[in-house]
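> Provided below are the primary sequence and the corresponding predicted coordinates.
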Amino acid sequence: MKNNNLKKFLKGMTLPIVATLWLVGCSNSNNSSMIASVNGEEITEDELNETLTTQYGTEVLDTLITNKIIELEAKELGVSVSEEELQKEYDEYASRYGGEDALLELLDSYGMDVDDVKKDMETYLLTFKVMEDDLGITEEEIKTYFEENKETYGKAAEVEASHILVEDETTAQEVIDKLNAGGDFAELAKEYSTDTANNEDGGNLGYFGTGEMAEAFETAAFAMEVGEVSSEPVETEYGFHIIKVTDKIEGKEAVFDEVKDTVYQDLLAAKVNEQYSTWVTEKMSEYDIVNKLTD
């Protein structure tokens, strides 16, 4: 569910850029100074502002009106977003871009900063708070949603393994013979493995679940015991693997009482995404809205 929420939020992330340009344009509507030229032919600020308003003005203004409604609804309900909630959302968002430095670099390329993002995030989080009471999610709905998505909340079995990947079976058997003679797996991975992504790290692949590796490799790894090295090479489309299993995590079925809060938040997110447009339309009919772009 989180991915759907993120997509919705990301779609709105570009709006502050356009909104800023449009609002700046409105505030300087009497300024016709040149901002570009082609062979001496001027392009003025007025032309830019008119184009931005024509192409984006309605969409951006609708967004600003909606945000204002959410703000007013929040005041009426007495709800707000705490600094802790905002920071948590920001940290989660940054992690999806590989950390804050990567996010800041991206924002800078769009002419945005952290304040722009956090303002959007605050509105995003407020939307959930103001719609929550209207949605009236029941205990029965939460349980039904849990049963329908039970696998999502369980812990899938995982294996931690390393491998030595070679091109042919003869080389694979040579490596196995050296391992049987007491050779060190990590050192042999550095010497023989063609998987340059991890051979210098002893062939370490980390943890993986089902459906993440080539089928033959996965089947062999899950069938092995911790500390075991494959006695025969495992062939996949990538070549021949010698596998060493270093750890296993057993799968665990989800228990409703242990994940109830998470299930509720996911169900809330699903309902907000599903009913958001209808909710906004209904709220707009309750407010005295003046829109000079469409009126």
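Structure's in. What do you need?

> switch to C-alpha atoms for all contacts and neighbour counts from now on
OK.

> how far does the longest helix along the chain sit from its chain's centre?
In the chain, assigned by DSSP state H, the helix with the most residues is helix 256-284. How far helix 256-284 lies from its chain's middle: 18 Å, per CA atoms, centre = their mean, to the nearest Å.

> next one for the comparison:
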Amino acid sequence: MTRQEKGLLAAVVVLTISVLVLGGLIGYRGLQPARDNGETGADSTDEESRAAAIIGDDTISEQEWVEELKKRYGKNTLLEMLNRKAIALEAKSRGIQVTQQEIQERLKKQMEGYVSEEAYYEEMQNQFGLSRDDLIVEAMYRISLEKIAVLGISIDDKQVDRYIKEHLDEYNSLKQMDLAWITVDNKSEAEDILDRLESGGDFAELAHTYSTDEFTRDNGGSLGWTDESDPFLPDTVMETARTLNVGESAGPVEVPDGYVIVYVRDIRTENTESPQEIRQEVRRELALQQAGPLDDLEQSLRSKYGAQITTDFPSS
């Protein structure tokens, strides 16, 4: 698994937990006793029977919705809430603080694999319903938990050096290219299109007009971001692309079904961490390995601060 894949996997796990917590909180808040503000018992009954959703002639009441949320997520949500209380108490007692820089660095790692910061936040909002503030709160919690976990654990330079040497391929920079192509049936047609490009023709327009690839021609021939060693594109195409700079095109490149003109729209390097940042990250990972499961730490801190769940939950 690459560093990018590990970063994305960790983000998904964290965000999935967050979704359960946030979803459950809706139900939990609905279970709180009514405040003494002059409401009558009838008002409370009306609140419980009020429709939360309607479909056809049927309704789903607020109370039905709340009970379903409580049944599905209630206990996990309470445990997550207790975890956050326990970690906050332990961090305060230990003088542990989380800086804005640490939060931004954590979010930056979670953004690996996204074309931009805005694309990351938009995806988290659309797919998980999580705002920037939600992500910041989750990052702060995870950092605090990890800092508590690694207290008293020391990782020396030799351990860091050995780990980097054993996992060297994970820390090599990976070149990625934003590629587009035009596919045609014969070489002479490809050469004619190249002449048009050299005369100032627009690649996207030419792809739309002449490309035989029905999957890319309506999108200007775009293949999207690809690794420089992408195994799903012909070797001849990737070999040519690796010789090009941004904004350059080349061909004709022979492929099994005809000929290709390849165009490099942009280039980026995935791993932008400095050697110092890499060593810091390795040191953190090694310390966490020695610390043991974070779930166990959460459980022990709940016990330390006397956490109790004093409500019952409906059976599944």
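Received it, and whenever you're ready, just let me know what you need. Worth saying up front: this structure is predicted, and the values here are computed from it rather than measured.

> which strands or helices does the longest helix of structure 1 pack on?
With contacts taken as 3 or more CA pairs under 8 Å, 6 or more residues apart in numbering; DSSP states H and E, helix 256-284 of structure 1 sits against helix 2-13, helix 58-77, helix 114-135, helix 139-148.

> quick one: closest of those to F222 of structure 1.
F222 of structure 1 lies closest to helix 139-148 among those, at 27.2 Å (CA to CA).

> which parts of the closest one are buried?
142-143, 146 (16 or more other CA atoms under 10 Å).

> now what about it, what contacts it?
The contact list for helix 139-148 of structure 1 (CA atoms under 8 Å, 6 or more residues apart in numbering) reads 256, 260, 263-264, 267.

> gap between the very next helix or strand once past that helix and the chain center?
Where DSSP states H and E defines the elements, the next helix or strand beyond helix 139-148 of structure 1 is helix 150-153. Centre-to-centre, helix 150-153 of structure 1 and its host chain are 19 Å apart (CA atoms, centre = their mean).

> stretch 288-304 of structure 2 now?
The chain centroid and the centroid of stretch 288-304 of structure 2 are separated by 24 Å, computed with CA atoms, centre = their mean.

> which residues are contacting it?
Contacts for stretch 288-304 of structure 2 (CA under 8 Å, 6+ apart): 82-83, 86-87, 90, 145-146, 149-150, 153.

> which of those residues count as buried?
Neighbour-count burial (16+ other CA under 10 Å) is assigned, among the contacts of stretch 288-304 of structure 2, to 82-83, 86-87, 90, 145-146, 149-150.

> distance of the counterpart of G95 of structure 2 in structure 1 relative to D257 of structure 1?
Matched by TM-score structural alignment, G95 of structure 2 corresponds to G78 in structure 1. Distance, G78 of structure 1 to D257 of structure 1, by CA to CA, to the nearest Å: 30 Å.

> which one in structure 1 is aligned with L297 of structure 2?
Counting by TM-score structural alignment, L297 of structure 2 lines up with W279 in structure 1.

> returning to that earlier point: pick the one among the contacts of helix 139-148 of structure 1 closest to N199 of structure 1.
V263 (40.5 Å).

> can you tell me what the closest one aligns to in structure 2?
Applying TM-score structural alignment, one finds that V263 of structure 1 aligns to V282 in structure 2.

> please name the nearest non-neighbouring residue to that match.
Excluding its sequence neighbours, the residue lying closest to V282 of structure 2 (CA to CA, 6 or more residues apart in numbering) is V160, at 6.3 Å.

> the one you found -> structure 1?
Here V160 of structure 2 is matched to I142 in structure 1, going by TM-score structural alignment.

> state the distance from that match to L6 of structure 1.
In this view, I142 of structure 1 and L6 of structure 1 are 22 Å apart by CA to CA.

> how close does the nearest residue to D116 of structure 1 once chain neighbours are set aside get to N67 of structure 1?
Residue nearest to D116 of structure 1 in three dimensions, not counting chain neighbours: P16, with 7.0 Å by CA to CA, 6+ apart. The gap separating P16 of structure 1 from N67 of structure 1 is 12 Å, by CA to CA.

> and what of A216 of structure 1?
52 Å.

> so if I had to pick from these two, which one is more boxed in?
Per other CA atoms under 10 Å, whichever of A216 of structure 1 and N67 has more neighbours is N67, with 18 against 12.
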